[in-house]
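Novice: no sequence on this one, just coordinates:
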C-alpha cells in the first residue's frame, strides 16, 4: 500500500479524536480500526497498528491522572501485574481458541453496562467497602479483563470501569483514571506480542500515536474538570455504539436479507 501525506494527516486527525474519547469513556477503536482498514491495512496489521497508537494514548491519559493524584501505582501494582500477564496470555490464546462465543456474548455485556450506568449506576456510585480484596480484584478483574483485552478487546475500558464502580466502589472519575492505567498495561502486553510477530505498520502507528497522545491528554483533563457530567453519558453512548457495531458485524447480512 502507498502511504501518502493525506492518508497520514487523516489518520492523525482520527487518532486525536479517538484518543480524546478513549480517555473519557473507552471505545476509541471504533474510529481507529475502521480508519486503518480503509487506509489499506490488512485486519491483523490494523489491529497491531491500533495497539501501537492506542498505547501512547492510554499512557498519556494514565500519566496525567497519576500526576493529578487520582491514581497510585503502588496501590495498583497487583492489578497491573495481573493485567499484564492476562493480556499476554490472551494474545497467545487468540491464535488457537475460537472467538465465536465471545463475539456473541460481548454485545449483550456492553448493553448491560450501558443500562447499569443509565439506570442504576448513579445510585451505586459511592464510597464503601470494596466487595473484593485488592489481591482478589487484581487476579479476577485485572487478570480476567486483561486476558479478554489481549484475546479480543472491544469494550475493555467499559468493563474495567464498571468493575471499579460496582465492585471497587470508586467514583466514576476515579474508576476512569484506574481504568486507563490498566488499559495501558494490557495494550503494552499485547503490543509486545504484535511487535514480535512483525505486524505493526510503524510509520502509520507513530503518526497516529502523536495524535492519540494529544487527544488523550485533553480527554483526561476533561474527566477531571467536567467529572461525571461528561463521562457517564460518554460511557453509555460508547458501550451502546460498540455493542451495535458488533451486532451488525454478526447479524447485519441477516437484517439486510429481510428487506
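Specialist: Now that the structure is in, tell me what you want to look at. Just so it is clear, the structure is predicted and the values come from calculations on it, not from any experiment.
Novice: all contacts plus neighbour counts: C-alpha atoms, from now on.
Specialist: Noted.
Novice: spit out the contact partners of residue 179.
Specialist: If you count contacts by C-alpha atoms under 8 Å, 6 or more residues apart in numbering, residue 179 has them with 157, 160, 161, 164.
Novice: do residue 141 as well
Specialist: By C-alpha under 8 Å, 6+ apart, the neighbours of residue 141 are 79, 160, 163.
Novice: second one coming, line it up with the first:
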C-alpha cells in the first residue's frame, strides 16, 4: 500500500472518531490532505466525501441506539440541504477568507463558554417561544457555512441543538449527525459536477473514516454526556488554535 494512502487512512480514522462525537474532524483530515500534496481546490470537495462516510457511520449507530430525536427533523433536513447547496455554489464564486475572522471570534466565545460554564445543557429550561422562528434560520445558515467553508459545522450544530431545542449533549450529537450528513450530501451533489473530488485519495479514506465514525458514535452511546464534554472542549480548542494560526501567523 502507498505510504501516503496509509497515512491518510490513519488520520481519517481519528478524524472520523472525533467528528462522530463532537464535530471538528476536518481539523485532522483537511491538513492531512494538504500535507500529502492534494491541491487546495480539491481538498474541500474531497473532504466532503470523507465527511459523508463519517456521518453515515455515526447516523447508523445512533439510529440503532434510538438516540436521534426525529420530531421536527425532516423540516430541518430540508433547510440544511438548501443552505449547503447555496453555500457550495457561493464557494465557487468567492474566497471564504472574509468568514475567517467572524468564525474565529465565534469559536473563541464557545471556548470561553465551555471553559467557565460547568453545565452546558439547557434541558431543564423551557424552550424559547422564538425558537420555532430562529432555529430553522440557524440551521439554514449552518448548512450554508458547511457548503461554503465547513470546519466546525458539527460542533456548531451541537451547540445550536443544545440551546434552541434543549437537547442533552448525547441527543444533540446524534441528531446533529443527521443534519451534518445532509449538508455534506448536498455539497457532494454540487462538487460532483466540478471534477474536484480526487477518488484515488477519497475511497480508502472513506473506508477508514467510516470505521472511525462508527467507533466514535459507539463511544458516545457508551459514555454519554460525561464522555462527550471533554472531547467537545478539545474540538473547540483545536478549531480556535487552527483558525487563530491561519489568521494571525500563517
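Specialist: Yes, it's here. Bear in mind the structure is a predicted one, so any value in this text is a computation, not a measurement.
Novice: nearest to the spatial middle of the second structure, which residue is it?
Specialist: Geometric centre of the second structure, nearest residue: residue 154, 2.9 Å, by C-alpha atoms, centre = their mean.
Novice: now which residue in the first structure aligns to that one?
Specialist: Under the alignment (TM-score structural alignment), residue 154 of the second structure pairs with residue 157 of the first structure.
Novice: with adjacent residues omitted, what lies nearest to its match?
Specialist: residue 26 (5.0 Å; C-alpha to C-alpha, 6 or more residues apart in numbering).
Novice: quick one: which of the contacts of residue 141 of the first structure is nearest residue 103 of the first structure?
Specialist: residue 160 (18.2 Å; C-alpha to C-alpha).
Novice: residue 38 is in contact with residue 7 of the first structure, correct?
Specialist: No. In this structure residue 7 of the first structure lies outside contact range of residue 38 using C-alpha atoms under 8 Å: 9.8 Å.
Novice: neighbours around residue 193 of the second structure, how many?
Specialist: Close neighbours of residue 193 of the second structure, defined as other C-alpha atoms under 10 Å, add up to 9.
Novice: so it versus residue 187 of the second structure, what's the distance?
Specialist: Distance, residue 193 of the second structure to residue 187 of the second structure, using C-alpha to C-alpha, to the nearest Å: 10 Å.
Novice: try residue 206 of the second structure
Specialist: With C-alpha to C-alpha as the criterion, residue 206 of the second structure and residue 187 of the second structure are 16 Å apart.
Novice: who has more neighbours, these two?
Specialist: Between residue 206 of the second structure and residue 187, counting by other C-alpha under 10 Å, residue 187 is the more crowded of the two (30 against 26).
Novice: what does the more buried one correspond to in the first structure?
Specialist: With TM-score structural alignment as the criterion, residue 187 of the second structure matches residue 190.
Novice: over to residue 107 of the second structure?
Specialist: Aligned counterpart of residue 107 of the second structure in the first structure: residue 110 (TM-score structural alignment).
Novice: tell me the contacts of its match?
Specialist: Going by C-alpha under 8 Å, 6+ apart, residue 110 of the first structure touches 155, 158, 159, 239, 240, 242, 243.
Novice: closest to residue 202 of the first structure out of these?
Specialist: Distances from residue 202 of the first structure to those, taken by C-alpha to C-alpha, are shortest for residue 155, at 25.0 Å.
Novice: corresponding residue for residue 96 of the second structure in the first structure?
Specialist: Under the alignment (TM-score structural alignment), residue 96 of the second structure pairs with residue 99 of the first structure.
Novice: burial of the residue nearest to that match when sequence neighbours are not counted, as a residue count?
Specialist: Distances taken as C-alpha to C-alpha, 6+ apart put residue 152 closest to residue 99 of the first structure, at 7.7 Å, once the chain neighbours are dropped. Using other C-alpha under 10 Å, residue 152 of the first structure has 19 neighbouring residues.
Novice: then residue 119 of the first structure?
Specialist: Residue 119 of the first structure: 9 neighbours (other C-alpha under 10 Å).
Novice: what does it align to in the second structure?
Specialist: Per TM-score structural alignment, residue 119 of the first structure is aligned with residue 116.
Novice: that match and residue 201 of the second structure, how far apart?
Specialist: 41 Å.
Novice: the lengthiest helix in the second structure aligns to what range in the first structure?
Specialist: Identified as the longest helix of the second structure according to DSSP state H is helix 199-248. Mapped onto the first structure using TM-score structural alignment, helix 199-248 of the second structure covers residues 202-251.
Novice: measure residue 93 of the second structure to residue 195 of the second structure for me?
Specialist: From residue 93 of the second structure to residue 195 of the second structure the distance is 16 Å (C-alpha to C-alpha).
Novice: what of residue 211 of the second structure?
Specialist: From residue 211 of the second structure to residue 195 of the second structure the distance is 26 Å (C-alpha to C-alpha).
Novice: between the two, which has more neighbouring residues?
Specialist: The neighbour comparison of residue 211 of the second structure against residue 195 (other C-alpha under 10 Å) goes to residue 211, with 19 against 11.
Novice: quick one, what contacts the residue lying closest to the more buried one once chain neighbours are set aside?
Specialist: Nearest non-adjacent residue to residue 211 of the second structure, counting by C-alpha to C-alpha, 6+ apart: residue 13, 6.6 Å away. Counting by C-alpha under 8 Å, 6+ apart, residue 13 of the second structure touches 205, 208, 209, 210, 211, 212, 213.
Novice: good, wrapping up.
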